[in-house]
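J.: predicted model and sequence follow; I will ask about them next.
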Amino acid sequence: MNPMINTQAVLAANNLGPVSAEIFLVIASCAILLIDMFQKEGKRTLTYALSLLTLVGCAVITYGDFTAGHTTYTFYNMFVSDPMANLLKLFTYLAVGVTLVYSRQYAGERGMMSGNMGGEFYVLALFTLLGQMIMISGNNMLPIYLGLELMSLSLYALVAMRRDHAISTEASMKYFILGSLASGFMLYGISMIYGATGSLDITTIAKLVSSNAANHTILVFGLVFVVAGMAFKLGAVPFHMWVPDVYQGAPTAVTLLLGAAPKLASFAMMIRILVEGLLPLAIDWQQMLLALAVLSLLVGNLTAIAQTNLKRMLAYSTIAQLGFVLLGMMAGVVGTRDATNAANIANAYSASMYYTITYVLTTLGTFGIIMMLARSGHEAEEVADFKGLAKRSPWYALVMTALMFSLAGVPPMMGFMAKWAVLDVVVGSGQLWLAIIAVAASLVGAFYYLRVVKVMWFDEVADASPISTPLDMRVVLSLNGILVVVLGILPGPLLAACLSAMSATLKS
């Protein structure tokens, strides 16, 4: 990765270069949809291979933009290609690609690849990715909202893919209804911000808010609705009620699509709207994020203790982990309307970005292990299903142990460094009491992570059936576990990349 990033912004109204990855993804997704119609019944091997090649192609294009280090605006300032967007997109491709590898056998055994349109799982996953890419690069409220809806609609359909499964159908209905409510909140907030400023362009909004040319009261009302909508999408307390039910009810492959890559896009959405657009209102939205972060840490960790279903436990774990992301977001600017002079901004937001990436990489491996242990007619969703895993497969028990330790924040795992980075900026912002609450909540959360480790290594085997896993899944899952350890021991390059990308984006 290029540590020296050129922050010079380039405005190009008709330049398609910055959106070449998105254009390539749209064309490839439509082609895969057509090719899949002629595939025979089975595991959709060609569709699977083409989907992974599409992700590789997107990664090559985006990596070229990232190494160039330019910030380029196009479509009349509605779309931006900058270092932060390109770095997040690279990890988004990785998350979706790994999810497809982990999901192939699982989805095939549950009939999600059957029928004339059996490849819709792959196509919807790619369209979900397209929505995330638009969210990440949106420089206008309109494309950010449209990207959010494209991602959400694809996920609604994916959650309900097992049409003959009552629990999945129920989860999809809950997700659709509450997701629609969140979209309404956000759209109403955007309309109020438009009413106060007369623009949907984030750069223009930032200038008007900085110059006090917009009605502050209307802006704050709009801000409340926008933050509430984002909190719904993130699953932060008290807008978390859909998360455990949808995580448990959705097919595990879809749960991973829902719980990993979208978090990167949601983080980018917060940066675009709150930091780049409404940073002068930080004294207002920082208080909202503070309440969301503390409630998420406490409710997520305390409720997870009572869960015996592993997917439901990980849902509450996600809520708690998002509390740390929000802590990093609100630590950048504290108690001042002159937000642009805060020296802690880049460090705080890059720490939050690093934490989000860490969470995504760890979540990928955790749900990968769950899908690896599942078999036709049986979901390995209960904590009891992991009893004696060390006797059945010592290596994958070791991988799962590393992942649980990372989520708990045990050194030298990647999760420990992520928590340390966030706590460092929180303490640096003068909010020691917040760091104490976060550490205390993490100690509570360590209980339910270590419970899984205890069950794997010290309990008697509950299911002695052989573990049958494709080679590609075994290789990627092993690399996933190793990566979590290596990036914990050597966090410097990724931390530096996050800081460099965030600094360049904030300056452009």
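T.: Structure received.
J.: C-alpha only now, for contacts and for neighbours.
T.: Noted.
J.: all the strands of the stretch 251-400 of the chain, in order from the start?
T.: Remark: no strands are assigned in the stretch 251-400 of the chain by DSSP state E, counting those that start in this stretch.
J.: all helices of it, in order?
T.: According to DSSP state H, counting those that start in this stretch, the stretch 251-400 of the chain carries its helices in the segments 252-259, 261-270, 282-304, 310-331, 345-373, 389-392, 394-408.
J.: next up, the contacts around the residue nearest the centre of the chain.
T.: In the chain, the centroid-proximal residue (CA atoms, centre = their mean) is residue 263; its distance is 1.7 Å. By CA atoms under 8 Å, 6 or more residues apart in numbering, residue 263 lies in contact with 234, 356, 360.
J.: now with 10 Å?
T.: 92, 132, 233, 234, 235, 269, 322, 356, 357, 359, 360 (CA atoms under 10 Å, 6 or more residues apart in numbering).
J.: mind checking how far it is from residue 324?
T.: 13 Å (CA to CA, to the nearest Å).
J.: now list whatever residues contact both of these two.
T.: residue 356.
J.: which strands and helices sit next to the helix or strand residue 96 falls within?
T.: Residue 96 is part of helix 83-109 when elements are defined by DSSP states H and E. The contact analysis (3 or more CA pairs under 10 Å, 6 or more residues apart in numbering; DSSP states H and E) places helix 83-109 against helix 45-68, strand 71-74, helix 120-137, helix 252-259, helix 261-270, helix 345-373, helix 471-489, helix 492-507.
J.: take the one below as the second:
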Amino acid sequence: MTQMLPTAADLLPLLPEVTLIAGAFALLMLDLFLDDRRRIVTHALALALLAAVLFMIYAGVGGQGEAFNGMFVRDVMANVTKLAIVLVGGLSLIYAWPYLRERKLYPGEVPVLVLLATAGMMMLVSAGNLVMVYLGLELLALCSYALVALNRDDGLSAEAAMKYIVLGSIASGLLLYGMSLVYGTTGSLDLGEIQQAVLDPGDKPMLLTGLVFMVAGVAFKLGAAPFHMWLPDVYHGAPTPVTLFISTGPKLAAFAMAYRLLDNALAPTVEYWQWLLAGLAAASLVIGNIVAIAQTNLKRMLAYSTVSHVGFLLLGLVGGGPQGYAAALFYAIAYALMSAASFGAIVVLSRQGFEADRIDDFKGLGSRNPWQAFLVLCVMASLAGVPPFLGFWAKLLVLGAALKAGFLWLAILGVVCAVIGAFYYLRVIKVMYFDEPVGQAQPPRPGRAVPVVFGVNALALLALGFAWNPLMSWCQQAFAG
């Protein structure tokens, strides 16, 4: 029977994505008529567009449902994850404006690339088909490559961009090859149909080979060990606001991609991918925490700590079930907020000619600027998992999920690595309050917007530590069906 073409009503669930993409192209055209002095207009309109999309998702504009014969799925999980993605996308733009303007690195394409990358993440979160998974992933990846290469005159940035492109292309190839093997086994690209076909696969070895390649692709996008080689160089070489962006939203999108592929499509093979994820989690926890101790550059330290945080996130996926997935989503949202605040601290303290990206740059901050030091303390304490900060509850929930699934050894390893990780976060606090200042004190950052946003971002980690239940309940609703 011939399928009917989708009507306007069928496309309503896509309304936030359509609005975001249409707005991005409109801003790209508008930027042609703006000079450097008026580029703030493009930036402000991009923030307004993200705020409008945030409201549309929160208010449920367009409703839940499917589009394009199930290729696009908008459900509670998608809405919760998209809200967090759009929020951190807006935060990255706020942090980016003064930093990039001071360094004359602000072409009009920056907000457009951020908007299109955000749209790619949103499509990835709502993927109900392997084609949509790859489409969203590549839209995100291509925009991220361009953002990392923003500072063309800096050799470090150019090197980071080249490594990101090469290794990202390899990861995309691994994922695509795995998808092709799964398609060859099941004869379908639809995730729901794949799940039914996997119950009785025609060629199980080929299916499991495809599963391994897909898990490898997902692990790269998350930054899990041993697929983390790109993280330190890209985080270090990219402009700090770009590092902030690629360390937050894409992790949420990668979690959603893992959930869609492994639970929605390959749930019958759980006994295989559960152990693959457990191995990746263990490697990430050990490698990330141990190597981070040796770092003197704060951005590289945060890069390796990202590897360890991905290990904790994977604990929730290993736990599986509604409770495990809810804990993993909670961890992904908490980490996105913590990562935005950690790189935001570098942006706030940086000036033209002074990047504030070394741990020694924070020496004596407690005496120079007590309020700023207290905010950085909140961020580092939350990343370390110190109660009652948000990071403590996030770690506790994923450890409980792994324990409930019978992975006692993995939960114990997580606790040990959390203690190890506390060392390098507390080292930052130590140099702020107990070391003598080095060099001349930097003047206060002109303008109040970025310091105020950073203050709200850092204090939210403390406030949500006392009021984490509503957020967790929201995450649980995402997987209640």
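T.: Structure received. Worth saying up front: this structure is predicted, and the values here are computed from it rather than measured.
J.: thinking again about what came up before, closest to residue 298 of the first structure out of the helices and strands packed on helix 83-109 of the first structure?
T.: Closest to residue 298 of the first structure of these, according to CA to CA: helix 345-373, at 17.9 Å.
J.: mind putting the helices and strands packed on helix 83-109 of the first structure in CSV, distance to residue 299 of the first structure included?
T.: Converted to CSV, those look like this (distance: least, CA to CA, whole Å):
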stretch, distance to residue 299 of the first structure
helix 45-68, 36
strand 71-74, 39
helix 120-137, 28
helix 252-259, 18
helix 261-270, 19
helix 345-373, 18
helix 471-489, 26
helix 492-507, 29
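J.: nearest to residue 18 of the first structure, out of these?
T.: Residue 18 of the first structure sits nearest to strand 71-74 of all these, at 6.8 Å, using CA to CA.
J.: out of the helices of the stretch 251-400 of the first structure, which is the most enclosed?
T.: Of all these, helix 310-331 has the most neighbours on average by mean count of other CA atoms under 10 Å, namely a mean of 27.
J.: what's the local residue count around the equivalent of residue 114 of the second structure over in the first structure?
T.: Alignment note (TM-score structural alignment): residue 114 of the second structure maps to residue 125 of the first structure. Taking other CA atoms under 10 Å as the neighbour definition, residue 125 of the first structure ends up with a count of 23.
J.: how close does residue 125 of the first structure get to residue 169 of the first structure?
T.: Distance from residue 125 of the first structure to residue 169 of the first structure, by CA to CA: 18 Å.
J.: swap in residue 217 of the first structure?
T.: Applying CA to CA, the value for residue 217 of the first structure to residue 169 of the first structure is 42 Å.
J.: which one's more surrounded, the two?
T.: More crowded of residue 217 of the first structure and residue 169, by other CA under 10 Å: residue 169, with 21 against 10.
J.: what sits against the more buried one?
T.: If you count contacts by CA under 10 Å, 6+ apart, residue 169 of the first structure has them with 156, 157, 159, 160, 161, 162, 163, 175, 246, 249, 250.
J.: which residue in the second structure aligns with the fourth one?
T.: For residue 160 of the first structure, the aligned position in the second structure is occupied by residue 149, per TM-score structural alignment.
J.: from residue 317 of the second structure, how far off is that match?
T.: Going from residue 149 of the second structure to residue 317 of the second structure by CA to CA gives 33 Å.
J.: same check on residue 82 of the second structure?
T.: 19 Å.
J.: do the same with residue 22 of the second structure
T.: Residue 22 of the second structure sits at a distance of 34 Å from residue 317 of the second structure (criterion: CA to CA).
J.: also residue 427 of the second structure?
T.: The gap separating residue 427 of the second structure from residue 317 of the second structure is 30 Å, by CA to CA.
J.: and for residue 436 of the second structure?
T.: 44 Å.
J.: now do residue 372 of the second structure
T.: Distance from residue 372 of the second structure to residue 317 of the second structure, by CA to CA: 36 Å.
J.: re earlier: between the helices and strands packed on helix 83-109 of the first structure, which gets nearest to residue 10 of the first structure?
T.: Between residue 10 of the first structure and those, the tightest spacing by CA to CA is seen for strand 71-74, at 4.5 Å.
J.: name the helices or strands packed onto the closest one?
T.: Using 3+ CA pairs under 10 Å, 6+ apart: strand 71-74 of the first structure touches strand 9-12, strand 79-81, helix 83-109, helix 492-507.
J.: let's go with 8 Å and repeat that
T.: The contact analysis (3 or more CA pairs under 8 Å, 6 or more residues apart in numbering; DSSP states H and E) places strand 71-74 of the first structure against strand 9-12, strand 79-81.
J.: who are the packing partners of the longest one?
T.: I take that to be strand 9-12 of the first structure. Looks like strand 9-12 of the first structure contacts strand 71-74 (3+ CA pairs under 8 Å, 6+ apart).
J.: related to what we said a few turns ago, pick the most deeply packed of the helices and strands packed on strand 71-74 of the first structure.
T.: Scoring those by mean neighbour count under mean count of other CA under 10 Å gives strand 79-81 as the most buried, with a mean of 25.
J.: which residue range of the second structure does it align onto?
T.: So strand 79-81 of the first structure sits over residues 72-74 in the second structure, by TM-score structural alignment.
J.: ok, the equivalent of residue 483 of the first structure over in the second structure to residue 96 of the second structure distance?
T.: Taking TM-score structural alignment for the superposition, residue 483 of the first structure sits opposite residue 460 in the second structure. Separation of residue 460 of the second structure from residue 96 of the second structure (CA to CA): 20 Å.
J.: who has more neighbours, these two?
T.: residue 96 (25 against 20).
J.: and the counterpart of residue 182 of the second structure in the first structure, what does it touch?
T.: Using TM-score structural alignment, the partner of residue 182 of the second structure in the first structure is residue 193. Applying CA under 8 Å, 6+ apart to residue 193 of the first structure gives the contacts 200, 218, 219, 222, 223.
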